[in-house]
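Participant: Sharing a model prediction with you, sequence too.
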Amino acid sequence: MIHIFIAEDQTILRDALTSLIHLEADMNVIGQARTGKEVLASPIIQKVDVLLMDIEMPEGTGLETAAKLKDIGFNGKIALLTTFSRAGYIESAMRIGVNGYLLKDEAIEDLVHGIRRVYRGDTVVSQALHQQLFQLQHNPLTEREQQLLSSILIGKTTEMMAKEHFLSIGTVRNYLSTAMQKLQTTNRFEAAQKANEKGWLTS
């Protein structure tokens, strides 16, 4: 029996998935959560064979929660369930060590087949994403560039970023200029938005 834990903030979808998975003779949903925080706090999480987790949850995204679970020695398999098919998200998931990347809108037959493969130890990416995975764009930004662009998204000024990261204002401007060149954008705000859209600011 495959013991499954579903983490999804939308109650209707979470309950629907639970009901459909319970129809499979070899699967049993043993737990649910609405947030990343609830996943990490669950007393049964180490009994889970496959964690089916939404990538966009409050109090800890699927990517953040997966990374924390890996850090604490979670022994089960992790499959991200999402509507987001951007290349950056797939790359981040694979880098963390996620076992599956499944789309919410695929047929239930394909979903349960993917769960079984993940349980067996395969790395599974939904069929609809195979071409995108083949054409995967690697994140060209350094960790520092990602940090600064993330700061721009939340409204921080050059002076604030310089103080926070113990850099000179000129150094911050140089980092941002390099990031703009890499992303082929004309200003820092456009660069931050483009990097975020590609999923390159998720790690």
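Facilitator: That came in fine, so what should we check first?
Participant: CA only for contacts and neighbour counts going forward, please
Facilitator: Fine.
Participant: which residue sits closest to residue 168 in space, ignoring its chain neighbours?
Facilitator: Excluding its sequence neighbours, the residue lying closest to residue 168 (CA to CA, 6 or more residues apart in numbering) is residue 162, at 5.6 Å.
Participant: so that neighbour is in which element?
Facilitator: Residue 162 belongs to helix 158-165 when assigned by DSSP states H and E.
Participant: helices or strands next to that helix in the packing?
Facilitator: helix 169-183 (3 or more CA pairs under 8 Å, 6 or more residues apart in numbering; DSSP states H and E).
Participant: if we look at the helix it packs on, which residues are touching it?
Facilitator: 140-141, 144-145, 148-149, 158-159, 161-162, 186-188, 191, 194-195 (CA atoms under 8 Å, 6 or more residues apart in numbering).
Participant: Make sure residue 128 is indeed in a helix.
Facilitator: Yes - with DSSP: H, G, I helix; E, B strand; the rest coil as the criterion, residue 128 is part of a helix.
Participant: next up, a second structure to put side by side with the first:
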Amino acid sequence: MIRVLVADDQALVRGALASMLRLESDLDVVAELGDGTEIVEAVRRTSPDIALLDVQMPGRDGLSVAAELRHAVPGCRVIICTTFSRPGYLTRALDAGAAGFVVKDSPPEQLVDAIRRVHSGLRFIDPALAAQARGLAVNPLTDREADVLRATAEGGSVADIARTVGLSTGTVRNHLVSAIAKTQARTRAEAARLAELNGWL
């Protein structure tokens, strides 16, 4: 049996995924969670072979949890299952140590196939997203530029952003100018929106 943990903040989606997986004779859903902060402890407690994680969840996002699991519980392999079919998210998921990436509007048999493949030691990436990602540039933003754009998305002045990220206003302006140029945006708000759409934040 392949032991699977399902983590998704939407109860209906989480329940549907778990019910679908339980129909397979070789899959056993050992835990269902809706909060990202509970996942690592639940993995330690239930010892799943596969952790099926959403990207955006309360408490902690699936990508940061995947990165922690890679070191804390290396025997558990991660598949990201998300509505966000963006190459930037795929890149970040793979960088975090995920072995699979499936988009939620995929056919159910594709998710089941992904679980079996990843459990056998292979990697599985949604074919449409893999094709879309081929040839695209990697995230051009530095960590600090990304921090500044995240704070920009919350609104406020340059001084507000500087307080949020712990930098001087001059440094924040420099990061904003650079991020605007890299995203080919016209304003800092547009740069934040484009970076989010590409999965870079």
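Facilitator: Nice, thanks for sending it over. Just so it is clear, the structure is predicted and the values come from calculations on it, not from any experiment.
Participant: mean offset of the helix holding residue 162 of structure 1 relative to structure 2 (after superposition)
Facilitator: Aligned to structure 2 and superposed, helix 158-165 of structure 1 gives a mean residue distance of 3.6 Å (mean CA distance after the TM-score superposition for structure 1).
Participant: hey, where'd the helices end up in structure 1?
Facilitator: In order along the chain, structure 1 carries the following helices (DSSP state H): 11-21, 36-41, 62-71, 87-96, 108-120, 130-134, 143-153, 158-165, 169-183, 188-197.
Participant: separation between residue 149 of structure 2 and residue 166 of structure 2?
Facilitator: Residue 149 of structure 2 sits 13 Å away from residue 166 of structure 2, going by CA to CA, to the nearest Å.
Participant: Is residue 150 of structure 2 in contact with residue 200, as I believe?
Facilitator: No - in this structure, residue 150 of structure 2 is not within contact of residue 200 by CA atoms under 8 Å, at 10.0 Å.
Participant: picking that back up, take the helices of structure 1 and lay them out in CSV including distance to residue 29 of structure 1.
Facilitator: Converted to CSV, these look like this (distance: least, CA to CA, whole Å):
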stretch, distance to residue 29 of structure 1
helix 11-21, 6
helix 36-41, 14
helix 62-71, 18
helix 87-96, 23
helix 108-120, 12
helix 130-134, 28
helix 143-153, 36
helix 158-165, 44
helix 169-183, 43
helix 188-197, 33
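Participant: how close does the residue located most distally from the centre of structure 1 get to residue 162 of structure 1?
Facilitator: In structure 1, counting by CA atoms, centre = their mean, residue 170 sits farthest out from the average C-alpha position, at 33.0 Å. Using CA to CA, one gets 9 Å for the distance from residue 170 of structure 1 to residue 162 of structure 1.
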